[in-house]
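Chemist: give me the fold of what follows.
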Amino acid sequence: MKTLVICSGGLDSVSLAHKVAAEHELVGLLSFDYGQRHKKELDFAAACAKRLKVPHRIIDIGAIGRALSGSALTDNVDVPDGHYAEETMRITVVPNRNAIMLAIAFGVAAAENADAVAVAVHGGDHFIYPDCRPGFIDAFQTMQQHALDGYADIKLLAPYVNISKADIVTDGAKHGTPFAETWSCYKGGERHCGRCGTCVERREAFHLAGIEDPTVYEDHDYWLEAVRKGPGPQGG
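Modeler: Below is the predicted model:
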């Protein structure tokens, strides 16, 4: 199955790219510049494409991103520290981001005669990101069947949607994902900060998976405090 992977350069999407390369026919990686405060992760997506020997395309939707204001990922708003399962992390929501990216990806896939689009949403995202939940994935597939009826039949692959990030680490290791060549931190510094929600989740995931974390964090142990304060890991 010829599959196009949406790849941000983060741990989840790079692991997905390696999984798809092993299990299907990976035809390319698609990344989006939506005006995020730093674009460092896009370099990791480009490196992943080079490693897997597939084309990499970055689509500029910055004008759209500027209209989706109010998120800590796009505006000059402080990225909160702590666990993803805390209410404060809602400031990292970019409204309708996945719906917009997926709609574009399906158009690209149809134009290029691909059979599927793969996205790395996972169970840990369900709490604060409505466009990462199983109901959204199912509804989006139905919508695209109508949108492309008679033109293309493209499947939406979301193999991580009901599993935890720790499970993704396990699966990524199985498929040889070079975790050190992925970027998660929302603050975009020289090293992972170790304190923002995505750093805490990343650090916790390696711990729960029992796999050595090669990431260098500015604050290596903050995740322990964040997990104690938060309601615990989310997802399956």
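Chemist: please make it C-alpha for all contacts and neighbour counts, starting now.
Modeler: Noted.
Chemist: how about stretch 46-58: buried residues?
Modeler: Burial within stretch 46-58, assessed by neighbour count using 16 or more other C-alpha atoms under 10 Å, is assigned to 46-49, 56-57.
Chemist: among those, name the ones in strands.
Modeler: Members of those lying in strands (criterion: DSSP state E): 56-57.
Chemist: let me know the closest of the buried residues of stretch 46-58 to Ile100.
Modeler: Of all the buried residues of stretch 46-58, Arg57 has the smallest distance to Ile100: 16.2 Å, by C-alpha to C-alpha.
Chemist: right, and the closest one touches Val27 too?
Modeler: No - applying C-alpha atoms under 8 Å as the test, Arg57 and Val27 come out as separate, 11.3 Å apart.
Chemist: that older thread, want to throw the buried residues of stretch 46-58 into a markdown table with distance to Ala116?
Modeler: Formatted as a markdown table, the buried residues of stretch 46-58 follow (distance: C-alpha to C-alpha, whole Å):
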| residue | distance to Ala116 |
| --- | --- |
| Ala46 | 20 |
| Ala47 | 22 |
| Cys48 | 19 |
| Ala49 | 17 |
| His56 | 16 |
| Arg57 | 16 |
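Chemist: show me what contacts Asp131?
Modeler: Applying C-alpha atoms under 8 Å, 6 or more residues apart in numbering to Asp131 gives the contacts 96-99, 137.
Chemist: just the buried members of these?
Modeler: 97-98, 137.
Chemist: before we move on, back to that, and the contacts of Asp131, which is closest to Pro214?
Modeler: Asn98 (28.4 Å).
Chemist: am I right that that closest one sits in a helix?
Modeler: Yes - the assignment for Asn98 (DSSP: H, G, I helix; E, B strand; the rest coil) places it in a helix.
Chemist: other SSEs contacting the host helix or strand of Leu4?
Modeler: Using DSSP states H and E, Leu4 sits within strand 2-6. Under the contact criterion of 3 or more C-alpha pairs under 8 Å, 6 or more residues apart in numbering; DSSP states H and E, strand 2-6 touches helix 11-23, strand 25-33, helix 97-111, strand 116-118.
Chemist: tell me how far stretch 145-162 lies from the chain's centre.
Modeler: The chain centre lies 18 Å from the centre of stretch 145-162; the measure is C-alpha atoms, centre = their mean, to the nearest Å.
Chemist: ok, now stretch 78-87?
Modeler: Remark: stretch 78-87 is offset 17 Å from the chain centroid, using C-alpha atoms, centre = their mean.
Chemist: to check against the first, give me the structure of this:
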Amino acid sequence: AASVCEKLAVPHKIVDISAINQLIGGSSLTDDIDVPEGHYEAENMKSTIVPNRNMILLSLAVGYAVSLKASQVYYGAHSGDHAIYPDCRPEFVQKMDDVCRIANYDAVEIFSPYLNDTKIDILTDGIKMGLDYSQTWTCYNGREKACGKCGACQERLEAFSLNNITDPIEYE
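Modeler: Okay, the predicted model is just below:
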């Protein structure tokens, strides 16, 4: 993230929100539970649901946007997330957008350009924009190298394969 921000000449901020783990849990992304392997399927990926995750993160992003006098927050939910993650569904995004337009004196729009698109569509757009995919991360496991086995890695690898491109990151 730091190198992408540097290239775009925007500030890179790291905000420690780890204290929230005391309040939410029960997920393979927050607790000592194995991240499931295999392609995205509702039953397989349910353990990766973090309660209220995107509402919390969007609230923080909107608060930051207000402090910067920005009018939009971009949200990266995509169509592959809808079946599994309630806070990635179009109705959630619409309600959050409604709230963020009235929650502060200055309205902030939640802009979700890929809400109805696939990871393949996202990859294709990134390639057209010249995005350096070696500087991106998708894996749900917090290790030095991507696992290549979790649902997020599987979708990423599939998107690269369908675009006839080799994924530039290293996998275990």
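Chemist: what's the TM-score here?
Modeler: TM-score for the superposed chains, counting by TM-score structural alignment, normalised by the length of structure 2: 0.94, backed by 172 aligned residues with a C-alpha RMSD of 1.3 Å.
Chemist: closest one of the contacts of Asp131 of structure 1 to Ser13 of structure 1?
Modeler: Ranked by distance to Ser13 of structure 1 (C-alpha to C-alpha), the contacts of Asp131 of structure 1 are led by Asn98 at 13.1 Å.
Chemist: so what's the closest one up against?
Modeler: When contacts are counted by C-alpha under 8 Å, 6+ apart, Asn98 of structure 1 touches 131-132.
Chemist: where do the strands of structure 2 begin and end?
Modeler: Using DSSP E, the strands of structure 2 run over 72-74, 109-111.
Chemist: corresponding residues in structure 1 for the last one?
Modeler: So that's strand 109-111 of structure 2. The alignment of strand 109-111 of structure 2 onto structure 1 (TM-score structural alignment) spans residues 155-157.
Chemist: superpose on structure 2 and give me the mean offset of the matching stretch.
Modeler: Comparison of stretch 155-157 of structure 1 with structure 2 after fitting gives an average deviation of 1.1 Å (mean C-alpha distance after the TM-score superposition for structure 1).
Chemist: circling back to that earlier point, now render the strands of structure 2 as a markdown table, adding distance to Val35 of structure 2 and mean neighbour count.
Modeler: Output for these, formatted as a markdown table (distance: least, C-alpha to C-alpha, whole Å; neighbours: other C-alpha atoms under 10 Å):
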| stretch | distance to Val35 of structure 2 | mean neighbour count |
| --- | --- | --- |
| strand 72-74 | 27 | 18 |
| strand 109-111 | 29 | 20 |
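Chemist: got these as JSON lines, with distance to Pro168 of structure 2 columns?
Modeler: Shown next, in JSON lines, are these (distance: least, C-alpha to C-alpha, whole Å):
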{"stretch": "strand 72-74", "distance to Pro168 of structure 2": "25"}
{"stretch": "strand 109-111", "distance to Pro168 of structure 2": "28"}
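Chemist: quick one: closest of these to Trp137 of structure 2.
Modeler: Nearest of these to Trp137 of structure 2, taken as C-alpha to C-alpha: strand 72-74 at 17.6 Å.
Chemist: hang on, the earlier thing: and the contacts of the strand holding Leu4 of structure 1?
Modeler: Residues contacting strand 2-6 of structure 1 (C-alpha under 8 Å, 6+ apart): 13, 16-17, 20, 24-31, 105, 109, 114-120.
Chemist: report the angle between it and strand 56-60.
Modeler: Relative orientation of strand 2-6 of structure 1 versus strand 56-60 (axes from the mean of the first three to the mean of the last three C-alpha atoms, to 10 degrees): 50 degrees.
Chemist: quick one, helices of structure 1?
Modeler: Counting by DSSP state H, the segments of structure 1 that form helices are 11-23, 40-52, 62-67, 97-111, 134-147, 165-174, 197-209, 222-229.
Chemist: make JSON lines from those helices and add distance to Pro159 of structure 1 to it.
Modeler: Shown next, in JSON lines, are the helices of structure 1 (distance: least, C-alpha to C-alpha, whole Å):
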{"stretch": "helix 11-23", "distance to Pro159 of structure 1": "8"}
{"stretch": "helix 40-52", "distance to Pro159 of structure 1": "19"}
{"stretch": "helix 62-67", "distance to Pro159 of structure 1": "27"}
{"stretch": "helix 97-111", "distance to Pro159 of structure 1": "15"}
{"stretch": "helix 134-147", "distance to Pro159 of structure 1": "11"}
{"stretch": "helix 165-174", "distance to Pro159 of structure 1": "10"}
{"stretch": "helix 197-209", "distance to Pro159 of structure 1": "17"}
{"stretch": "helix 222-229", "distance to Pro159 of structure 1": "26"}
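Chemist: among these, which is nearest Tyr186 of structure 1?
Modeler: helix 197-209 (7.0 Å).
Chemist: mean shift between the closest one and structure 2?
Modeler: Relative to structure 2, helix 197-209 of structure 1 is 1.2 Å off (mean C-alpha distance after the TM-score superposition for structure 1).
Chemist: which residues sit in contact with the spatially most central residue of structure 2?
Modeler: Centroid-nearest residue in structure 2: Gly76, 5.3 Å away (criterion: C-alpha atoms, centre = their mean). By C-alpha under 8 Å, 6+ apart, Gly76 of structure 2 lies in contact with 112-115.
Chemist: out of the strands of structure 2, which is closest to Met45 of structure 2?
Modeler: strand 72-74 (24.4 Å).
Chemist: onto which residues of structure 1 does that closest one map?
Modeler: Under TM-score structural alignment, the match for strand 72-74 of structure 2 in structure 1 covers residues 116-118.
Chemist: give me the mean distance between that stretch and structure 2.
Modeler: Stretch 116-118 of structure 1 versus its aligned partner: 0.6 Å mean (mean C-alpha distance after the TM-score superposition for structure 1).
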